[in-house]
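Undergrad: No sequence on hand, only this structure:
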């Protein structure tokens, strides 16, 4: 791994992430939930912010953009479809575009569902995915603007990345997600073991981010909507197809 990646908490449960290229000193924050913790993380590491990579327009992901831009003059990169709703945007990106942070290179993946213009950043050389609120550890985002079919398509794109990809998501929701996952997929032994590890980590005050895409595919019920066990859990036939199963799982989670 070339990049230096630092994870910390913002607000009550947002995940803050700094990604730095040690060769050039370029440093990006993925989203900008809260200025104070980001400044504290930069000071702790001795890094200087050069870039802000935004995944989507929600306030808990962009609130600190103006202050950070004023302080550092950082470049703000944002999804083209949501740029009008994001402050101080310098550069807009779409599916397949490349974003560079110093010598590091990320490919933009459009992931509509949580919001219509949501994107993720995939640093292939670092095996690091910054998924915002599309895919969570053991969960996925609510469908505020997209359909179940759109969100399933977005999740399928992310699940197609290599199993050793580290997933950095937008929130520390893993404990609650694990409890729902166990309700939906109680016979999943890898999930049972993972849920126990998550319980221990959170009891000790440790973050559960990043996780691995391979582990998500084995234990995250939203990525397993094509499996007969998950269809049965929501009362659908095994051949129903993943989209209806996913939609039913998401509705169940909304009420859980």
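TA: Received it, and whenever you're ready, just let me know what you need. As the structure is a prediction and not an experimental result, all values here were calculated from the model.

Undergrad: For the rest of this, base every contact and every neighbour count on C-alpha atoms.
TA: Noted.

Undergrad: Quick check: end-to-end length of stretch 115-128?
TA: 22 Å (C-alpha to C-alpha, to the nearest Å).

Undergrad: what's it in contact with?
TA: 1-3, 55-57, 79-82, 94-95, 104-112, 129-132, 134, 143-146, 162, 164-168 (C-alpha atoms under 8 Å, 6 or more residues apart in numbering).

Undergrad: Give me the buried positions along that stretch.
TA: For stretch 115-128, burial by neighbour count (16 or more other C-alpha atoms under 10 Å) applies to 115, 116, 117, 118, 119, 120, 121, 122, 123, 126, 127, 128.

Undergrad: quick one: which of the residues you listed sit in strands?
TA: Among the buried residues of stretch 115-128, the members falling in strands (DSSP state E) are 119, 120, 121, 122, 123, 128.

Undergrad: out of the residues you listed, which one sits closest to residue 139?
TA: Taking C-alpha to C-alpha as the measure, residue 139 lies nearest residue 120 of these, at 15.8 Å.

Undergrad: Can you redo the buried residues of stretch 115-128 as TSV, where the extra columns are distance to residue 48?
TA: Shown next, in TSV, are the buried residues of stretch 115-128 (distance: C-alpha to C-alpha, whole Å):
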residue	distance to residue 48
115	30
116	32
117	29
118	26
119	25
120	23
121	21
122	22
123	20
126	20
127	23
128	21
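
Undergrad: this is the comparison structure:
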């Protein structure tokens, strides 16, 4: 079956086969968080984006292939409940943006805007997207054989940007960063994978940017 990105908490994962990378999306409860396991086809190295919850399911997904790193997209607890157990049982590096490092339950290596997170022979660019939290990040994989792929955490969803608690300053930072660092840099065919719910493309969401800015959320 072709990949749609539609997953449900407790349900099976969705698997997307790219030329050099396999993307496996799993929804974990109780808040329908998405966790993404990335596997380099050339080396077998694996990286997990958001050890959100249900450590046994995540460890089963990781399997015997080992885990090089866990990248936490931001410091909100629903995105790291399983982090400590997954790291303890796999020996993976924990990675997070420096501005959100204090919010994690374990010590993690600090990331900065423009850093690269390797996944075997592949690489993801760290993009600092402020607003939802001070250290929220998106991760960009530029598929040399296809379209860009973007893991957005809770900064960008189909239908709008992430929650900023009705704070106009935080919303301004978030909508500016999303527009300037994501939409202005990347083409319409860029597929993005959010921290909750369904995927989308930048092209599908681009016409709504003025509406999002005008409504303030």
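TA: Great, that's in hand. This structure is a prediction, so every number in the text was calculated from the model and none was measured.

Undergrad: Between the buried residues of stretch 115-128 of structure 1, which sits nearest residue 71 of structure 1?
TA: Using C-alpha to C-alpha, residue 121 comes nearest to residue 71 of structure 1 of the buried residues of stretch 115-128 of structure 1, at 24.2 Å.

Undergrad: Relative to residue 89 of structure 2, how far out is the aligned residue in structure 2 for that closest one?
TA: Taking TM-score structural alignment for the superposition, residue 121 of structure 1 sits opposite residue 139 in structure 2. Between residue 139 of structure 2 and residue 89 of structure 2 the distance is 24 Å, computed by C-alpha to C-alpha.

Undergrad: again, but for residue 176 of structure 2
TA: Distance of residue 176 of structure 2 to residue 89 of structure 2, computed by C-alpha to C-alpha: 39 Å.

Undergrad: One more: residue 205 of structure 2?
TA: Residue 205 of structure 2 sits at a distance of 39 Å from residue 89 of structure 2 (criterion: C-alpha to C-alpha).

Undergrad: Compare neighbour counts for those two and give me the winner.
TA: The neighbour comparison of residue 205 of structure 2 against residue 89 (other C-alpha atoms under 10 Å) goes to residue 205, with 16 against 12.

Undergrad: check contacts around the more buried one.
TA: Residue 205 of structure 2 sits next to 158, 159 when contact means C-alpha under 8 Å, 6+ apart.

Undergrad: OK, contacts around the spatially most central residue of structure 2?
TA: In structure 2, the centroid-proximal residue (C-alpha atoms, centre = their mean) is residue 151; its distance is 3.5 Å. Contacts for residue 151 of structure 2 (C-alpha under 8 Å, 6+ apart) come out as 138, 139, 140, 192, 193, 194, 195.

Undergrad: Would you check how far apart the aligned partner of it in structure 1 and residue 230 of structure 1 are?
TA: Counting by TM-score structural alignment, residue 151 of structure 2 lines up with residue 130 in structure 1. Applying C-alpha to C-alpha, the value for residue 130 of structure 1 to residue 230 of structure 1 is 26 Å.

Undergrad: Could you do residue 244 of structure 1 as well?
TA: From residue 244 of structure 1 across to residue 230 of structure 1, the span is 11 Å (C-alpha to C-alpha).

Undergrad: same thing with residue 200 of structure 1?
TA: Going from residue 200 of structure 1 to residue 230 of structure 1 by C-alpha to C-alpha gives 26 Å.

Undergrad: Kindly report the same for residue 254 of structure 1.
TA: To residue 230 of structure 1, residue 254 of structure 1 is 16 Å away according to C-alpha to C-alpha.

Undergrad: When those two are compared, which one has more neighbours?
TA: residue 230 (24 against 10).
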